[in-house]
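**Q** Next comes the sequence, and after it the predicted model I'd like to discuss.
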Amino acid sequence: MELRTMSSNDPDPSVPSRPRTEKDSRDGRSSTYSTQSVERWLLIVAASHRSLSILLLILFGLLQHPFDASSCVPQSTLATLFTRWDTTHYLSLASPDRRGAEEHSLNGSIGGYWWEHGVAFQPALPWMLRLAGSLPLVIPGQTWSAEAAIAITSTLCALSSIACPLLLFRLGRKHTNDEIFSLTAAFLSILTPSPWAQITPTPEAPFACAFLSLCLLLSSSKAEDDGVEPRPSGTKETLEPSNRPVRPARLVLAAVLGAVCSALRANGVLTSGLLLWHILWDGAGGRRGWTLSMLRCLFLLPLVLVPVVPLILVQVWMQEHMCGPSRAQAHGGSLSEEARIPPYCSDGPYSFSAYSYVQKRYWNVGPFAYWTITQSPNLLSAAPILMPMLDCIWTYYFSDWKSVCRRTLQPWLKGAHVHHTPGVQSRLLTRHRPHSRGRILTMQSAPHMLVVVHHATLSALLLIVMAHTQISLRLAIALPVVWWGAADWVLQGEQGTVGSKRETPCDAKDQGEEKDDGKTSGSKNDSRSCATGAGGKAAVALTPRARYLVGFLVMWNILSLALYAGFYPPA
């Protein structure tokens, strides 16, 4: 692989200068701030946001009386302020006996998966709650403590959510090699629209941490493959495409993380698609062809099934405990004849009909089942998260739809290997083509991001068509494409002036054409004027949709905490 780097002192004739957030050193090095210091500040900001969210949640919980079923939950301890919505179900599943449930007024609930509707909640978080609540048992005379379960699990979830922006920053830098873009996306993700889900015993934060770690393991940075540091924004370099398969050890660890994801949330089974892609699409059909890579694929292909194992185990458990005569006996003979033998009892444990049956019957989950007039506020509340996600997907696919199709169909095409234009150079050029709308993420700029975009497409379809659409607010932290699209919106307006509309990006003709000797006909003042506003000061003017998005994130961070504390929707 060849690496060609242009010094920062030499202006790039095809790219307008971008307002830098870091001071450039005179000797042409990247910046005075190291990546470690950037990551450290990212963690500090994330930890501060989570701490402030905890304080606001406690404050809102003390200032209002909880609505609906949580009104009977005792408010004797601060830990009970974190018990709302799904947390009440998780706590009832974690409680080892009826006494533990009755103490928290979980009406009719008893420890474990006693009722069918509880199977909709994956077992990982109840297991964490039960284990955390069992820690006081080491003290003589103590029993299982729901307060300890809530406090310890909430702390673990908060720590997981603090790590998520850092993981997103590293993932974006691997795919785009652009630190400013990746850092913008990471900072925006701190303002995830469901801050309460990051500090309470809910599976979203650990799920996001496991999923982003899985994506990091499976992603291959072109720069890292050759021992080159990722470039800072504004430095021009050209990298030849590489198609190196992921190492087997990373695939094994990624499969384990996929199982963790599906044990936390059922949509974690989609990680099997990521594994399949990196085993079959990247592991086979490379420069060496199918002959030498077929054995490797066959050896690693069983890893695709690992993320599905938790859901299969849930199905097997339901077959054993929810079917047959023991079903009515366990419930005191209170079930009707139709309820004694549900339809999934005759389908087998590998059909996944039990889980879909529970979701449809008890939680109204199904194709367009949620699309009703009464649910329109919930659908609209998810729009600010779904819009940048869908916009990013659309832009990425149609930036080069032919390459997307060839890459997606690669294992079935003759010749197998699909060549791409050099990633970084293509990104810098396509930012100023009329049809690209100044977008950063395209098929040419980040070809290895295609599998993540495919995953985001499936997730978006499930959220819009099948699920309760407002849970997009909770899952946003685990959807990198949401924040990449949001960062794209923000950075589109970076060359405007304060108080004015965004200016048109400078073209190569405005700055001078590049000559054979590497010099430019444009002056430094022309290059600098593209990044400055009135009065010669660099300014960042957000586009209207970027302003609306950032305003919504800030507003909803506060409002959602107040709604959650009072047991009000959406949740």
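**A** Sure thing, it's come through.

**Q** drop to CA atoms for contacts and neighbour counts, all remaining ones
**A** Fine.

**Q** which SSE is the nearest residue to V304 once chain neighbours are set aside in?
**A** Nearest non-adjacent residue to V304, counting by CA to CA, 6 or more residues apart in numbering: S272, 5.0 Å away. Following DSSP states H and E, one finds S272 within helix 271-276.

**Q** What helices and strands are in contact with that helix?
**A** For helix 271-276, the contact count by 3 or more CA pairs under 8 Å, 6 or more residues apart in numbering; DSSP states H and E identifies helix 248-264, helix 450-461 as packing neighbours.

**Q** Use this one as the comparison:
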Amino acid sequence: MTTLASSTPTPILKVSQSPTLLIIILGISIRFIHISLLYILSRLIPSFDSSQSLISLENFPGLRWDAIHFVSIVQNGYEFEQQLAFQPLLMGLLRLLGQSVAYIRGREIEVVDIIWSGVGVSAVAWVGASAILYKLTVHLYNPAFAILTTILYMIPPTPVPSLPYTEPLYAFTTFLSIYLMIVKRQYLLTGVMFACSMGMRATGIFNILILGGVGLMEGLSVDRITPKVLSRRLLTRSHKLIIPCALTVSPFLLIQWYAYQSFCYQNEGPGRPWCESGLPFVYGFVQKEYWNIGFLNYWTIPNIPNILLPLPIFLTSVLGIKRIVLSCHTTQRRPHVRSEILVLYIHHTLMMLLLLFNSHTQILLRACITDPVIWWNVAGSAVNWENKEDDSGQDRGKIIGGRGYIRLTRIGKYWIGWCVIWSTVSMILWVGHYPPA
């Protein structure tokens, strides 16, 4: 594989005989080094915030911010209303693995068992997500673009892939769901895996848009999508999507039912406001009550630095969305865009708007590893693809491959530099329990 150069053109990326195995080996090596650095730094940097001491007196590098809630839920279940913002699947898995480790060591489960189980799960899930991202990108684009996308994915601007957080496992289950749906056409398995994603993060409920959109429009190019075609496909295909869609949303509904039974039905004191609503969904209430989540609520002067932190992701997303919109205007000089890619881009656009206007915007720094479109946007912007065999001006995302040359763009240099610098800074901030997280 040839190194990307910024000055003179270099031969286009040559993919290894076993690129998936190469990705797995590289991913394991990166995680091992990163986890080792986190452990060493935790012994050198004192913690600014002492909230982890409520769980353990030992300074575990994985015990920060939301992970404190996760460990508390693993140990004691959902004790406090604000904990209902976190979906239960990761905590259940950590409980199972922690008990297994404790059993092997011949003692009761301890915080150390939970933390290192979470670190291991996240590292393995992230490596798996990297491999699946490569295979999915090969199917939708081609090997050269896929290997570039995966390399960029492996230097994310966040330490989360080495931490007991939900994002790595959410990324793995989401990427696998999309792969099963688009490549294998296994809609029932897709519904099961999307349900696992939903069990990790509540935002997984929006994956139903991907499932429904791809299910209705699979195999079409954008230029063939018309109201008549959509109506016919809605009548002939919607029946096979009912069970997968029901599976996708079921974990969200189950946690709402559990919350009502635990915090409302059995509560002998004054009822909470969400308990008295017509649809007693606790998730929205908790996000508003404890984290002030709402439209433009985060847009205040003190939060400007946090809003600007993920700006490179938003900028590359704007460029990627622009490219896909232009590609949808089919001409003789542009290839047809697959409907599956369009659906993924629509979902991506909605999630970017949600994170920008209705969330704590800086969480995109860790949520970026859960969206494949972000990395297609980055790969498309980071490199100028000069293909000798095609001078027709076709969209770069579609002509990558064959004999040609690549050149690292200014955006690519800035992106790689930003990722390296911010991932280092964020690792130190995480260990010291400093915001943002």
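**A** It's in. Bear in mind the structure is a predicted one, so any value in this text is a computation, not a measurement.

**Q** Let me see the TM-score of these two.
**A** Laid over one another, the chains give 0.86 as their TM-score (TM-score structural alignment, normalised by the length of structure 2), with 415 aligned residues with a CA RMSD of 3.2 Å.

**Q** Return the distance of the residue mapped onto the residue nearest to V304 of structure 1 from structure 2 relative to P164 of structure 2.
**A** For S272 of structure 1, the aligned residue in structure 2 is I208 (criterion: TM-score structural alignment). Per CA to CA, to the nearest Å, I208 of structure 2 is found 26 Å from P164 of structure 2.

**Q** quick one: which of these two has more around it?
**A** P164 (31 against 22; other CA atoms under 10 Å).

**Q** okay but the more buried one is in contact with W65, surely?
**A** No: using CA atoms under 8 Å, P164 of structure 2 makes no contact with W65, being 10.6 Å away.

**Q** Can you give the contact residues for the helix holding S272 of structure 1?
**A** 218, 251, 254-255, 258, 301, 303-308, 451-452, 455 (CA atoms under 8 Å, 6 or more residues apart in numbering).

**Q** What subset of those residues is buried?
**A** 218, 251, 254-255, 258, 303-308, 451-452, 455 (16 or more other CA atoms under 10 Å).

**Q** Can you state the mean residue-to-residue distance of the helix holding S272 of structure 1 versus structure 2?
**A** By mean CA distance after the TM-score superposition for structure 1, the fitted helix 271-276 of structure 1 averages 1.4 Å away from its aligned residues in structure 2.

**Q** That helix: what's the following helix or strand?
**A** helix 290-300.

**Q** which helices and strands does that next one pack with?
**A** Taking 3+ CA pairs under 8 Å, 6+ apart as the contact cut, helix 290-300 of structure 1 packs with no helix or strand.

**Q** in it, what counts as buried?
**A** Result for helix 290-300 of structure 1 [16+ other CA under 10 Å]: buried residues W290, S293, C297, L300.

**Q** So the last one versus A254 of structure 1, what's the distance?
**A** When distances are taken as CA to CA, L300 of structure 1 and A254 of structure 1 turn out to be 12 Å apart.

**Q** so how many other residues sit close to W115 of structure 1?
**A** So W115 of structure 1, with other CA under 10 Å, has 12 neighbours.

**Q** Show me what it lines up with in structure 2.
**A** Checking TM-score structural alignment: W115 of structure 1 goes with F80.

**Q** Could you check how far its match is from W418 of structure 2?
**A** For F80 of structure 2, the distance to W418 of structure 2 - CA to CA - is 38 Å.

**Q** now do M198 of structure 2
**A** M198 of structure 2 is 31 Å from W418 of structure 2, by CA to CA.
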